[in-house]
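Enquirer: next comes the sequence, and after it the predicted model I'd like to discuss.
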Amino acid sequence: MTTSHAARPPLPPFTRETAIQKVRMAEDAWNSRDPARVSLAYTTDSRWRNRTDFPQGREQIVAFLTRKWQREQEYRLIKELWAHEGNRIAVRFAYEWRDAEGNWYRSYGNENWEFDENGLMQLRFASINDLAINEAERKFFWPQGPRPANHPGLSELGL
């Protein structure tokens, strides 16, 4: 796969600490809800599988994320390292969002990531399930943007 020239540390092979750092960096970027910013963490020809969408390349990733965050309002995400080896990281995640009608959801999933030598993600495979929740069942309440350092993670929240 082709990459851009800019390295995105930490670089593989990942240690537990650098894998956790990479996961948190991805979480923070996605919580920005800035498709262009998020796309810079991927190779120029990165391939994704996300539910029924199969974006390839940064341009398609930006278009996909733009549509996603127009539909998934008040999006807040938590990612957690599941496993890592070499240039691969497995992540579990949950995010909360509401639709245009005000219905709330918590989406749960797993991602498998593969990185190139520059620390850019070249493959992303996501499996995601949505659960309708009542507003009273929400657990992610920080202001839009990165999750505060003192906010519990998935394990602490029992998710």
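Expert: Alright, I've got the coordinates.

Enquirer: contacts and neighbour counts: CA atoms only from here.
Expert: OK.

Enquirer: hmm, who's touching stretch 122-137?
Expert: Under the contact criterion CA atoms under 8 Å, 6 or more residues apart in numbering, stretch 122-137 has outside partners 1, 42-43, 45-51, 103-116.

Enquirer: pasting the second one now:
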Amino acid sequence: MSRPPLPPFDFAAAVQKARMAEDAWNSRDPERVSLAYTPDSQWRNRAEFLTGREEIVAFLTRKWHRELDYRLIKEVWAHAGARIAVRFVYEWRDDGDQWFRSHGNENWEFDAAGLMSRRHASINDVRIRPEDRKFHWPLGRRPDDHPGLSELGL
């Protein structure tokens, strides 16, 4: 299975790869998201370590049961060869209607077929008031005309 664009990444390909990842995560479909990763993909997400698609699906299922109304924006920070670094922000609420803005950085490494073989994520959560939210599009893919992180001052 091949998942273009393939490494080595130029800036345009890195941006395309990041937007593809953003779109998949905004679907909140763990099975769909897992297909972008190698069957033995290695993850570090905060303090949790995962291996393989099965663990990724279980993790994302738990995540989106806890993080409601999830909306994400990713932005490429750097790229070289088969690696891409992104920063991201997502907004979500818990089941008590407390809103959060989560800020993070990810380091990605891809195999020759364009599947992500390694993902390292560091994330910090900040409580926000509902009126301070910046991500208001309907659940799902961020509209093309919605500002990105830099334009939003995040």
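Expert: Structure received. Keep in mind it's a predicted model, so treat the numbers as computed, not measured.

Enquirer: whereabouts in structure 1 does stretch 37-52 of structure 2 align?
Expert: When structure 1 is aligned by TM-score structural alignment, the counterpart of stretch 37-52 of structure 2 is residues 42-57.

Enquirer: what about that stretch, distance to the chain center?
Expert: Per CA atoms, centre = their mean, to the nearest Å, the displacement of stretch 42-57 of structure 1 from the mean C-alpha position of its chain is 13 Å.

Enquirer: likewise for stretch 126-144 of structure 2?
Expert: Using CA atoms, centre = their mean, we find the averaged C-alpha position of stretch 126-144 of structure 2 to lie 15 Å away from the chain's own average C-alpha position.

Enquirer: so it corresponds to what in structure 1?
Expert: Per TM-score structural alignment, the counterpart of stretch 126-144 of structure 2 in structure 1 is residues 131-149.

Enquirer: what's the first-to-last distance across that stretch?
Expert: This stretch, stretch 131-149 of structure 1, spans 26 Å end to end (CA to CA, to the nearest Å).

Enquirer: can you pull out the strands in structure 2?
Expert: If you assign secondary structure with DSSP state E, the strands in structure 2 sit at 37-45, 48-51, 68-80, 83-93, 99-110, 116-128.

Enquirer: for Glu151 of structure 2, which of those strands is the nearest?
Expert: strand 68-80 (10.9 Å; CA to CA).

Enquirer: having no further points to raise, I will conclude here.
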